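>>> sharing a sequence plus its predicted fold:
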Amino acid sequence: MTETAEAWLNRTTSFWTPNATQFDGARSHRTSIESKLDAALGIYRMFEIGSLRHGTGIWLHSDADYLVSLKGNQPSSPWTVLSNVKAALQDRFPHTTIVVRQPAVVCHFSDGIVEVVPGYITTSGYSIPDPTGGWMKTHPDEHSSWVNEVNKKHGGAAKKLARQVKIWKYKRNVPVSSCYLEMRAAKHINGESSYFPVWDLHLALEKIHDANLAAMNDPTGLGSRFTATSSETKRADAMSKLATAVSRAEKAREYEKAGDHVAAIVQLKLLFDE
């Protein structure tokens, strides 16, 4: 029996879903990181954020992301605090490659990658480095709750769709923020009354393309806008790849609608570089 396009998409999504132990190596460094930063800079708390917390990570590609709430006064330039965090961690892990990739300090451990995002407590949420420069406000607890609420309301569709657009991002090397894609995917699902995997994959990609990767308002109404890319050069590259993705997803949708699942799967394979 011929596999349906939806079954293929679900199988591919499951294949790229991390198992329960994938982040164990990266997570094992948390205590050492937390202790060093507390001793060197002073911190209030360190907690998981991003795909690790949301449950939308991609096997072999997603990192363990943490936000570190620092004590003291917030400097005018985020590069100051990023440099301080990098210096402290490099002192603790002298043989580990550690780089600054705003908004995070990225630690390339042999058993996993850890991204540490420094932040300062504000009247609500946290102030963290903006990938495009300066500072931005974020509310990770509220963002996680919002994604979980949308996901629950739509039977798991929000996280499934978010994971699919992230698979496309990583497989096609698209220079766009994973957080941005996740929020766009959840926002799309939140506006739908039902979920059809192949159709909604196309519609979500099309909406992102039609928005020209413009910054997205925080759906919780609390924080700064979510930016898609860190430069115009990266935006142009992402838009080009996005246009191709929309075309392939649309063809997959139309072939599925016509009952030609073999042709639909061919387009999905091209979309995900499988």
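Alright, I've got the coordinates. Numbering: from 1, shown residues only.

>>> please make it C-alpha for all contacts and neighbour counts, starting now.
Fine.

>>> okay, helices next: where are they in the stretch 1-150 of the chain?
In the stretch 1-150 of the chain, the helices defined using DSSP state H, counting those that start in this stretch lie at 5-15, 24-27, 30-40, 50-54, 78-92, 140-153.

>>> can you list these in JSON lines and add distance to residue 65?
What follows is the helices of the stretch 1-150 of the chain, written out as JSON lines (distance: least, C-alpha to C-alpha, whole Å):
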{"stretch": "helix 5-15", "distance to residue 65": "21"}
{"stretch": "helix 24-27", "distance to residue 65": "9"}
{"stretch": "helix 30-40", "distance to residue 65": "10"}
{"stretch": "helix 50-54", "distance to residue 65": "6"}
{"stretch": "helix 78-92", "distance to residue 65": "15"}
{"stretch": "helix 140-153", "distance to residue 65": "12"}
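
>>> got another one to weigh against that:
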Amino acid sequence: MTTVVQWLDELNRYYTPSAAQFDGARSHKAAIESRLDFYIGVWEMFEIGSLRHGTGIWLYSDADYLASLKGIRPDSPWTMLNSVKKQLQIRFPNTKVVIRRPAVVCKFSEGDVEVVPGYAASIGYWIANPADGWMLTHPKEHNKYVTDVNSKHRGAVKKLARQVKIWKYRRNVPVSSCYLEMRTTKYMDGETTYLPLWDLYLTLKKMRDTELSAMNDPTGLGSRFGSCSSEANRLDSMSKINTAVNRALKAKDYAADGYESLAIEQLELLFNI
């Protein structure tokens, strides 16, 4: 009989992207960088996000890049976003290009590529805030933070972050993937051991208990991480995370009492499998 831990391990394996999954999307990087560099100016362009962190989700995650632009940062990030969108739409006339703050998204047939334009700060980068205005981000430091905490728990943090993201995508929860990853990592940073069902339950519960409020950058460097792009999305996410917490609690309790099959039934409901 399949145990709960085996079931969660299989869930992680199934949704872990293969090494080649994003090769098609990544193949556009050079053309994107060349176009932006020629018409706007680019200091550097590098991979960020869940793929870089090793927490990407098969079928759902995009290839994400930060493009550090040359020049003076304009008053409004819309000036920057519209300029980048214009150049990429000209370069790829048969591809749909849209703005999804803080990114400009090229919807290639091989997979979406999200380009987050920004301007270098003394430390980090200024990018468009999904809510309004500018925000300071430190993607290289965030990647190191996730990697360090993950190493502390022998790979468990990225497993747990992937599970929470699977819940987001499978249940269509309008909450930021970056927020989920940082909340999960911060929670595990304070733990000494990893218990799969307990930590899945407590990670969701702690986010629910904070009502998905914005969190301070755990590295102590950047702007606060917001959870949702609007209050309506936060309320929708709160409704769904309440349900998720209840199901995770039932799964944990069933497993503790030896009812593995009932625990798995609750996980199947949680993840909409």
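Sure thing, it's come through. Being a predicted model, the structure only gives us computed values, none of them experimental.

>>> rewinding a little: and residue 119 of structure 1, which of the helices of the stretch 1-150 of structure 1 is closest to it?
Set against residue 119 of structure 1 and scored by C-alpha to C-alpha, the helices of the stretch 1-150 of structure 1 come closest in helix 78-92, at 8.9 Å.

>>> quick one: list the elements packing against that closest one.
Applying 3 or more C-alpha pairs under 8 Å, 6 or more residues apart in numbering; DSSP states H and E, one finds that helix 78-92 of structure 1 makes contact with helix 30-40, strand 97-101, strand 104-109, strand 112-121.

>>> most tightly packed of the ones you listed?
Burial of those is given as mean neighbour count (mean count of other C-alpha atoms under 10 Å); strand 112-121 ranks first at a mean of 23.

>>> equivalent range in structure 2 for it?
Mapping strand 112-121 of structure 1 onto structure 2 (TM-score structural alignment) gives residues 111-120.

>>> average offset of the matching stretch relative to structure 1?
Compared with structure 1 after the fit, stretch 111-120 of structure 2 shows a mean deviation of 0.4 Å (mean C-alpha distance after the TM-score superposition for structure 1).

>>> so how far is residue 167 of structure 1 from the nearest residue to residue 19 of structure 1 once chain neighbours are set aside?
By the measure of C-alpha to C-alpha, 6 or more residues apart in numbering, the closest residue to residue 19 of structure 1 outside its immediate chain neighbours is residue 59, 7.8 Å from it. Residue 59 of structure 1 is 9 Å from residue 167 of structure 1, where distance means C-alpha to C-alpha, to the nearest Å.

>>> anything in contact with each of those two?
Common neighbours of residue 59 of structure 1 and residue 167, counting by C-alpha atoms under 8 Å, 6 or more residues apart in numbering, are residue 16.

>>> who's more crowded, these two?
residue 167 (24 against 16; other C-alpha atoms under 10 Å).

>>> ok, now which ones touch the more buried one?
13, 16, 58, 272.

>>> ok, the last one touching residue 168?
Yes. The criterion here is C-alpha atoms under 8 Å, and residue 272 of structure 1 meets it with residue 168 at 5.2 Å.

>>> tell me which of those two has more neighbours.
Legend: neighbour count by other C-alpha under 10 Å for residue 272 of structure 1 and residue 168, higher for residue 272 (21 against 18).

>>> quick one on the thing from earlier: quick one: which of the contacts of residue 167 of structure 1 is nearest residue 142 of structure 1?
Closest to residue 142 of structure 1, out of all of these and judged by C-alpha to C-alpha, is residue 58, at 22.2 Å.

>>> counterpart of that closest one in structure 2?
Match for residue 58 of structure 1 (TM-score structural alignment): residue 57.

>>> need the helices and strands packed on helix 78-92 of structure 1 in JSON lines (columns: distance to residue 249 of structure 1).
Converted to JSON lines, the helices and strands packed on helix 78-92 of structure 1 look like this (distance: least, C-alpha to C-alpha, whole Å):
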{"stretch": "helix 30-40", "distance to residue 249 of structure 1": "39"}
{"stretch": "strand 97-101", "distance to residue 249 of structure 1": "31"}
{"stretch": "strand 104-109", "distance to residue 249 of structure 1": "32"}
{"stretch": "strand 112-121", "distance to residue 249 of structure 1": "31"}
